[in-house]
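K.L.:
Give me coordinates for this.
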Amino acid sequence: MGFLKANKRLSHKIERTLGFFPASEIVDELVPEGRVADVGGGKQPLFEKTPAIRHYCGIDLDAEELARAPAGTYDETIVADITRYRGNGDFDMLICRSTLEHVKDTEKAIKGLMSLLAPGGIGYLVVPSRNSVFSYINRLMPESAKRRLLFALYPAKQTDGFPAFYDRTTPHEVSAMIEAQGGTVDQVNKIYFSGYFTFFTPLHVLWRGAAMVQKATNPNYCERFEMIFRKDSAPQTR
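P.N.:
Got it, this is the predicted structure:
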């Protein structure tokens, strides 16, 4: 493991020199209060329960993931597929991090997310991009091979590893889906750093070269993106 750690340190040093690491996060601008829904957070909710959060609801497809959250975090848990679940529009804020890449129909998932928010409610997304180098590899490799490789390189992830589809997970397409559901996108932060190849610096350098070519030629490229949006109205009819 010393070899892997040394490579990760060197890879991170390269990224700092290039200005890609650490990645800035707009999550620091969020002020959670009122009724908050955390979709797909499972065992790792974004926020701790505070007096400002009157009601914290965890929504996840996996009941075991929800059960592993820190005790007392969630006031309510709902086991549901966000592509099928429809809420009552009574949450002031929703969080959805690294979840949309795992759904087969992102448009249906966005409808589910928007159904949770009250008018004026704020949403925060973190979405791995369909255009990232890793997503191409992820879609090409058999699921069993991906899991073996992931767990060998990152033992802490042995309780993770859900299939990923990356259906239309680009900043442009997700923004359009939100707007079609009566939302307004206030901020988009494209992140160009990825840690997947840092375990072996020569491979990371190769990835960085390919990523820089993508960044120069594809305006919709990023490794992942953050988005803050708000719900303004009822969805558009088509």
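K.L.:
CA only for contacts and neighbour counts going forward, please
P.N.:
Fine.
K.L.:
Who are the contact partners of the spatially most central residue of the chain?
P.N.:
Among the residues of the chain, the one closest to the centroid is residue 98, at 2.4 Å (Cα atoms, centre = their mean). By Cα atoms under 8 Å, 6 or more residues apart in numbering, residue 98 lies in contact with 40, 125, 126, 127, 128.
K.L.:
From those, which land in strands?
P.N.:
Using DSSP state E, the subset of these located in strands is 125, 126, 127, 128.
K.L.:
would you turn those into CSV with distance to residue 159?
P.N.:
Shown next, in CSV, are the ones in strands among the contacts of residue 98 (distance: Cα to Cα, whole Å):
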residue, distance to residue 159
125, 22
126, 20
127, 20
128, 19
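K.L.:
Pull the residues that contact stretch 198-212.
P.N.:
4, 5, 7, 8, 10, 11, 12, 132, 133, 153, 192, 197.
K.L.:
Please apply the same query to stretch 76-95.
P.N.:
Contact with stretch 76-95 is made by 32-39, 46, 55-63, 66, 103, 105-106, 108-125, as judged by Cα under 8 Å, 6+ apart.
K.L.:
could you redo the last one with a cut-off of 7 Å?
P.N.:
34-39, 56-63, 105, 108-109, 112, 115-118, 121-125 (Cα atoms under 7 Å, 6 or more residues apart in numbering).
K.L.:
burial count for residue 165?
P.N.:
18 (other Cα atoms under 10 Å).
K.L.:
can you pull the contacts of it?
P.N.:
101, 102, 103, 104, 139.
K.L.:
Here is a second sequence; please produce its structure as well for comparison:
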Amino acid sequence: MRGARPIDQEANRLGENVVPGRSPAGPRLVEPPAPRRSALARELRRFINANRSASHEVNKLCAERLGRVDGSSQFPRHLDRLLRPAMRVVDLGGGKHPAISPEQKQRLGLHVVGVDISSRELEQAPAGAYDEAVEADASSFVRPGSADLVLAQALTEHVKDTRAMWRSIYATLVPGGRTLHFIPNGRALFARLNRLLPEEAKRFLLYRIYPESVQYLGFPAFYDRCSPGETRRVLREVGFRQVRIQPYYSSNYFAFLLPAHLANVSLQLLAQAAEDEDRCQSFVVEAMK
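P.N.:
Alright, predicted model coming up:
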């Protein structure tokens, strides 16, 4: 929160000379000095970091003993399995964080078209990441029969009409082409909270709890048909075949407070044990035209 203007700065603006801690009208109490507020912020940051560190250890234990892993970290493995030399690829919503590195692109001789709703995001992509950068909405971008692979990582939840997006992808793919997406589950607790909180409130909290999120957040999330079951149904209605969904039962949205993280992990492990894919935290979907 932006602090009030110090009283001596206000007096200087008025052309008056005052002693720090006094107003032009006489002595009075003023706000606590900035160093005290900074000390409180530092203590809060230490508390959050300690909780995040402990939550990380919980995740490590669950990964080692129960095979519980985060879906976002597994997306590159799914992508590597599909990539072939000289493929024509469309990266939807990659922006400044393309799913395929310039080095991998060059090594395989790929032709990559980057599509993002923000030209500013595309301009910040690493040099050589895209052969072509296109400012367009994922639900309306269509280049009939031009791509062997259309991929997106954490884009689908930001699309207002996912059915239109899947239709556009289907039209863009060549026969036998594939699409690959990493999608946060719209039925997960964090997604439900995301929809309830006002956009400004979400950014305020996330930027202070997870400062690194400034590099990745910025677009509102709608979670339109973003559960595994809904996604499978829409893909088949559009015409895709060989629809494969890999659910993941791990997320770190509550890692800033260890008790909340432990409670969430317990729910995730129960869903994983029950193989309830619609209660997963995220999933990777692959389908063929």
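K.L.:
Quick check: TM-score for this pair?
P.N.:
Once superposed, chain against chain, the TM-score is 0.89 (TM-score structural alignment, normalised by the length of the first structure); 231 aligned residues with a Cα RMSD of 2.0 Å.
K.L.:
The residue nearest to the centre of the first structure corresponds to which position in the second structure?
P.N.:
Taking TM-score structural alignment, residue 98 of the first structure has residue 154 as its aligned residue in the second structure.
K.L.:
do the same with residue 7 of the first structure
P.N.:
Residue 7 of the first structure maps onto residue 51 in the second structure, by TM-score structural alignment.
K.L.:
wait, is its match part of a helix?
P.N.:
Yes - Residue 51 of the second structure forms part of a helix when assessed by DSSP: H, G, I helix; E, B strand; the rest coil.
K.L.:
Neighbours of it, how many?
P.N.:
Using other Cα under 10 Å, residue 51 of the second structure has 19 other residues around it.
K.L.:
Relative to residue 257 of the second structure, how far out is it?
P.N.:
For residue 51 of the second structure, the distance to residue 257 of the second structure equals 5 Å [Cα to Cα, to the nearest Å].
K.L.:
now the strands: where do they sit in the first structure?
P.N.:
34-39, 53-60, 76-79, 91-97, 117-128, 183-191, 224-231.
K.L.:
can I get those strands in CSV with mean neighbour count and distance to residue 145 of the first structure?
P.N.:
As requested, the strands of the first structure are arranged in CSV below (neighbours: other Cα atoms under 10 Å; distance: least, Cα to Cα, whole Å):
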stretch, mean neighbour count, distance to residue 145 of the first structure
strand 34-39, 22, 28
strand 53-60, 21, 25
strand 76-79, 16, 29
strand 91-97, 23, 25
strand 117-128, 22, 20
strand 183-191, 18, 27
strand 224-231, 22, 23
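K.L.:
for the ones you listed, which one sits closest to residue 213 of the first structure?
P.N.:
strand 183-191 (15.1 Å; Cα to Cα).
K.L.:
The closest one against the second structure, how far on average?
P.N.:
Compared with the second structure after the fit, strand 183-191 of the first structure shows a mean deviation of 1.9 Å (mean Cα distance after the TM-score superposition for the first structure).
K.L.:
next one: stretch 117-128 of the first structure
P.N.:
Compared with the second structure after fitting, stretch 117-128 of the first structure deviates on average by 0.8 Å (mean Cα distance after the TM-score superposition for the first structure).
K.L.:
What span of the second structure is that stretch aligned with?
P.N.:
Counting by TM-score structural alignment, stretch 117-128 of the first structure corresponds to 173-184 in the second structure.
K.L.:
ok so, going back, right, and the strands of the first structure - which one's nearest residue 21 of the first structure?
P.N.:
Of all these, it is strand 183-191 that lies closest to residue 21 of the first structure, at 9.3 Å by Cα to Cα.
K.L.:
Could you list every helix and strand that that closest one packs against?
P.N.:
Strand 183-191 of the first structure sits against strand 224-231, with contacts defined as 3 or more Cα pairs under 7 Å, 6 or more residues apart in numbering; DSSP states H and E.
K.L.:
Centre of the chain to the strand it packs on, how far?
P.N.:
10 Å (Cα atoms, centre = their mean, to the nearest Å).
K.L.:
Compute the inter-axis angle for it and strand 91-97.
P.N.:
170 degrees (axes from the mean of the first three to the mean of the last three Cα atoms, to 10 degrees).
K.L.:
what's near enough to touch the counterpart of residue 167 of the first structure in the second structure?
P.N.:
Alignment note (TM-score structural alignment): residue 167 of the first structure maps to residue 224 of the second structure. Neighbouring residues of residue 224 of the second structure by Cα under 7 Å, 6+ apart: 157, 160, 161, 162.
K.L.:
got it, and residue 229 of the first structure?
P.N.:
Residue 229 of the first structure neighbours (Cα under 7 Å, 6+ apart): 122, 123, 124, 183, 184, 185, 186, 187.
K.L.:
could you dump those residues to a markdown table with distance to residue 148 of the first structure?
P.N.:
Formatted as a markdown table, the contacts of residue 229 of the first structure follow (distance: Cα to Cα, whole Å):
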| residue | distance to residue 148 of the first structure |
| --- | --- |
| 122 | 38 |
| 123 | 34 |
| 124 | 31 |
| 183 | 40 |
| 184 | 40 |
| 185 | 38 |
| 186 | 39 |
| 187 | 36 |
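K.L.:
how about the helices in the first structure?
P.N.:
2-18, 63-67, 106-116, 133-140, 143-153, 171-180, 201-217 (DSSP state H).
K.L.:
Next one: residue 267 of the second structure relative to residue 249 of the second structure, how far apart?
P.N.:
Applying Cα to Cα to residue 267 of the second structure and residue 249 of the second structure gives a distance of 9 Å.
K.L.:
out of these two, which sits in the more crowded spot?
P.N.:
Neighbour count, other Cα under 10 Å: between residue 267 of the second structure and residue 249, residue 249 has more, with 27 against 15.
K.L.:
Just to confirm, what residue in the first structure is aligned with the more buried one?
P.N.:
In the first structure, residue 249 of the second structure lands on residue 192 (TM-score structural alignment).
K.L.:
Surely its match is in contact with residue 223?
P.N.:
Yes - judged on Cα atoms under 7 Å, residue 192 of the first structure makes contact with residue 223 at a distance of 5.1 Å.
K.L.:
what's the neighbour count on the corresponding residue of the first structure for residue 239 of the second structure?
P.N.:
Superposed on the first structure with TM-score structural alignment, residue 239 of the second structure falls opposite residue 182. By the criterion of other Cα under 10 Å, residue 182 of the first structure has 18 neighbours.
K.L.:
Look up how far residue 94 of the first structure lies from the aligned residue in the first structure for residue 194 of the second structure.
P.N.:
Alignment note: residue 194 of the second structure maps to residue 138 in the first structure; criterion TM-score structural alignment. From residue 138 of the first structure across to residue 94 of the first structure, the span is 27 Å (Cα to Cα).
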